[in-house]
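In: Sequence and predicted structure are below.
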Amino acid sequence: MVNKRLVVIGGGAAGFFCAVNAARLDTQLEVTLIEKSSKLLSKVKVSGGGRCNVTHNAPDILYMSKRYPRGQHFVKKAFSRFFVPDTIAWFKERGVALKAEADGRMFPVTDNSQTIIDCLLKEADKYGVKIRMNAAVSELEPKGKGWEIRLQDGGVLKAGLVCVAAGGYAQLEKFAWLQAIGHQVEAPMPSLFTFNMPGNPITTLMGVSVEEAHVKIAGTKLQEKGPLLITHWGMSGPCILRLSAWGARELGVLKYEFTALINWLPAFNENSLREEMQGLRFSLGGQKMHHKNPFGLPQRLWQFFLQQSEIGEDVRWADMPAKEQHKLIKFMTAMPCPVKGKTTFKEEFVTCGGIRLSEIDPATMESKLAPGLFFAGEVMDVDGITGGFNFQHAWTSGWVAASAIAER
């Protein structure tokens, strides 16, 4: 019977979670999951450097929801139905224990993303979820009380219910088959990217990182604090990635050309660092500046600042000229770094944009425009910062959709 058939479009985290939970909650339901490529759960595989950052050890829903630049109110409602403790319990019940790290990120105790993949594949097998690979959708059309899914290879699937978990598309035109049903789409833009700084001498320090930097985007209100990594093309690290997520639309409008102002010592501003320097000129007066780094910065970075400030290797703290001191303070508290372009962070690309949230019921993930059509994951206009937030949205939306489908 067509009305007891669910087709899930997309073989990522959200699609799998919807498919396996729907099949488990309603054993009479015939569930088919289709994936356009030849790979299943590809983002799960590469996430967290191959460890899979499953979720985030958030204290409460309010804290968690504030980590989504787009979709805060929507996820807050959805999280009331399935949240972090539910994710932890779901995997634990299936023999996969998760652990939290100091920064809140949660991984399987095996530190291997394959553990999560194997768990989901085993669950799909257990509940008879059919999986079809290399099955890209060209058209989705309501037919009677169900749906007709036309594939690019000419194949046709019929189902009473459909869940679209196709991930984030980079181009607006890729949403055409969903717009044809009447859904509005917020234009997609890259999120979670690193900053390119071509020709900037700081790239000679690739591999150097600081535990906390404060980065502002000149001419905007965008700013973020956190760990920062210097790369051979520019800057990366959690601080930069979070900034790129919050500024996804604004930085896209600027065509990724702007100036980042870096405070390498967030405990100081220009004035307080000047006062600190005066004290250091007395307390470290006879010592050579290149040998003594009193701020806990990586030594290569400290020497870079001294070189850029034209402070010679033999200059002692007491003899630092006022002009060079001013330069040094500027470099450490508001170093201007022109950015020209972006780079995808490893393979963990995320897009902002997608199906407009006002057209989806967060309590069921069902379309308000087309009964029997559900959504899960990044295809909706929801995206989180780095740290397990995007996966938690995938699990939550997949589970909420599956529960609503099973209740049919």
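Out: Sure thing, it's come through. Residues are numbered from 1 along each chain as shown.
In: hey, let's count contacts and neighbours off CA atoms from now on
Out: Fine.
In: so where do the helices sit in the stretch 201-350 of the chain?
Out: Counting by DSSP state H, counting those that start in this stretch, the segments of the stretch 201-350 of the chain that form helices are 238-246, 248-253, 270-283, 299-308, 322-333.
In: Please identify the buried residues of the second one?
Out: Neighbour-count burial for helix 248-253 flags 248-249, 251-252 (criterion: 16 or more other C-alpha atoms under 10 Å).
In: likewise the first one?
Out: Burial within helix 238-246, assessed by neighbour count using 16+ other C-alpha under 10 Å, is assigned to 238-246.
In: Looking at those, which is nearest residue 66?
Out: Residue 66 lies nearest to residue 246 out of those, by C-alpha to C-alpha, at 11.0 Å.
In: ok, the closest residue to that closest one other than its chain neighbours - contacts?
Out: Counting by C-alpha to C-alpha, 6 or more residues apart in numbering, residue 69 is the residue found nearest to residue 246 once chain neighbours are left out, at 5.3 Å. Going by C-alpha atoms under 8 Å, 6 or more residues apart in numbering, residue 69 touches 245-246, 382-385.
In: Second structure for comparison follows:
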Amino acid sequence: MNQQFDIIIVGGGAAGFFTAINIVEKNPKLKVAILERGADVLQKVRISGGGRCNVTHACFEPNELVKFYPRGEKELRGPFHQFSSGDTIEWFENHGIELKIEADGRMFPVSNSSQTIIDCFLQATQKLGIAVLTGQSVQSIFNIEIADQKLWKVETQTEKYLVEKLILATGSNPKIWEMLQTFGHAVVNPVPSLFTFNIKDSRIKELPGVATLATVKVKDSKLESTGPLLITHWGMSGPAILKLSAWGARILNDKNYQFTIFVNWLNDADQEKVEKKLKELKQEHAKKSVSKKSPFELTNRLWESLVLASGIEAETKWADLSKLQLQNLASQLINGTFQVNGKSTFKEEFVTAGGIDLKEINFKTMESKLHNNLYFAGEIVNIDAITGGFNFQNAWTSGFIVANAIK
């Protein structure tokens, strides 16, 4: 038996819920259902931001906000003028959730718990009469005509649904992308984004947990990123690395995640400036041991490791440094060369570069240009951002625009 709804939203994640809630708040008479293939909804919301849910980012100017999206920068400019970070804050406030800004601009619920956001969405769907149907894995989608009316037929393992409007908010679900390709939609091949670098190197082996501000470049490319860098048991992570992985998602995939990076541990300093500083230190601290205390904004452990890597023994005094040792130390500090062999991706940070070709979407409505009454929200399209609340902002904005377009 066909279950009748006005609108079906496939995908019980952030974009799916936000879209559904906004549709029914604007059009209370519409009968809306969310289909989720899993047993639970909003799983990515639950684990995001270390279980705190990084709702958005305190970047309030749309033309600045788009710069955090390696894919989608041009297309999101219009949508962000309709619904941006400030609108997100207001929306959640109107639904009883206060957000706070952290030092790096990330925004979280004041409760510091993603459950707050989940409860907000579940209560809203309940109050608005939105059906949330779990265990509904979509097996097929058809375009059919009944009595001169074009409808979408959605089949799961157990149910069949007929609707006038269909919204897909399935994130990086290959099965749904395959179905869309049978409808003529082009899908940009998905590759991982937001991953950490696997590096085995004696200089960082004993330093997991050490963090510092650094500039990282990928050899033989224009890829460069500045920000906090975190040394881990498996290599390097932190915003500087994650940003690089997002902007370089396709380039690094083409390299099969085997490439060389250059790390400037002093951020923007150059060789000449650093050598000059080291010569001054040689004069000022002649009788002191070079490796004992970092003269730069580096932890003593990292400084000591770079000193040893420069061919300077642990007890060597500043006065005893040769010209070559000074040059080697300057090179280690501002141009450390590291070999990356693979990547590590974590479930809570997992983001995919790829999805429905942006040329096939009307960004005033998020409707397919190929099929009427077929809409998209969230990461199903070829849009992704760096870490910091930007991927959720895309979910909220696209969901709001879909809701605005539906009458």
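Out: Received, thanks. Since the model is a prediction, treat every value here as computed from it, not as a measurement.
In: Widest-spaced pair of the contacts of residue 69 of structure 1?
Out: 246 and 382 (12.1 Å).
In: between the helices of the stretch 201-350 of structure 1, which gets nearest to residue 207 of structure 1?
Out: helix 299-308 (10.4 Å).
In: The closest one vs structure 2, average offset?
Out: Its aligned residues in structure 2 lie a mean 0.9 Å from helix 299-308 of structure 1 after superposition (mean C-alpha distance after the TM-score superposition for structure 1).
In: Report the distance from that helix to the chain centre.
Out: Taking C-alpha atoms, centre = their mean, to the nearest Å, one finds helix 299-308 of structure 1 lying 32 Å from the centre of the chain it belongs to.
In: likewise stretch 214-224 of structure 2?
Out: On C-alpha atoms, centre = their mean, the centre of stretch 214-224 of structure 2 falls 19 Å from the chain's centre.
In: now stretch 181-194 of structure 1
Out: How far stretch 181-194 of structure 1 lies from its chain's middle: 14 Å, per C-alpha atoms, centre = their mean.
In: That stretch: end-to-end distance?
Out: Using C-alpha to C-alpha, to the nearest Å, the end-to-end distance of stretch 181-194 of structure 1 comes out at 35 Å.
In: swap in stretch 134-151 of structure 2?
Out: Across stretch 134-151 of structure 2, first to last residue, C-alpha to C-alpha, it's 23 Å.
In: now swap in stretch 9-18 of structure 2 and tell me
Out: Span of stretch 9-18 of structure 2 from end to end, C-alpha to C-alpha: 11 Å.
In: Name the surrounding residues that touch that stretch.
Out: 20, 32-37, 41-45, 121, 125, 132, 138, 166-171, 377-378, 392, 395-396, 398-400.
In: hmm, which of those residues are the buried ones?
Out: Among the contacts of stretch 9-18 of structure 2, the ones that count as buried (16+ other C-alpha under 10 Å) are 20, 32-37, 41-42, 44-45, 121, 125, 132, 138, 166-171, 377-378, 392, 395-396, 398-400.
In: Let's see which of those residues end up in helices.
Out: 20, 44-45, 121, 125, 392, 395-396, 398-400 (DSSP state H).
In: Among those residues, which one lies nearest to residue 195 of structure 2?
Out: Distance ranking of these against residue 195 of structure 2, using C-alpha to C-alpha, places residue 44 first at 16.5 Å.
In: How much space separates the closest one from residue 87 of structure 2?
Out: 22 Å.
In: unless I'm mixing things up, residue 345 of structure 2 is touching residue 191, no?
Out: No. Counting by C-alpha atoms under 8 Å, residue 345 of structure 2 stays clear of residue 191, with 11.6 Å between them.
In: Including distance to residue 161 of structure 2, could the ones in helices among the buried ones among the contacts of stretch 9-18 of structure 2 go into TSV?
Out: Formatted as TSV, these follow (distance: C-alpha to C-alpha, whole Å):
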residue	distance to residue 161 of structure 2
20	17
44	26
45	27
121	23
125	19
392	28
395	25
396	26
398	24
399	22
400	24
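In: For the nearest residue to residue 345 of structure 2 once chain neighbours are set aside, give me its contacts.
Out: Counting by C-alpha to C-alpha, 6+ apart, residue 195 is the residue found nearest to residue 345 of structure 2 once chain neighbours are left out, at 4.9 Å. By C-alpha under 8 Å, 6+ apart, the contact set of residue 195 of structure 2 is 237, 241-242, 245-246, 343-346, 349-350.
In: Which residue in structure 1 aligns with residue 195 of structure 2?
Out: If you follow residue 195 of structure 2 across to structure 1 using TM-score structural alignment, you land on residue 193.
In: likewise residue 182 of structure 2?
Out: Using TM-score structural alignment, residue 182 of structure 2 lines up with residue 180 in structure 1.
In: and residue 232 of structure 2, how many residues sit next to it?
Out: By the criterion of other C-alpha atoms under 10 Å, residue 232 of structure 2 has 21 neighbours.
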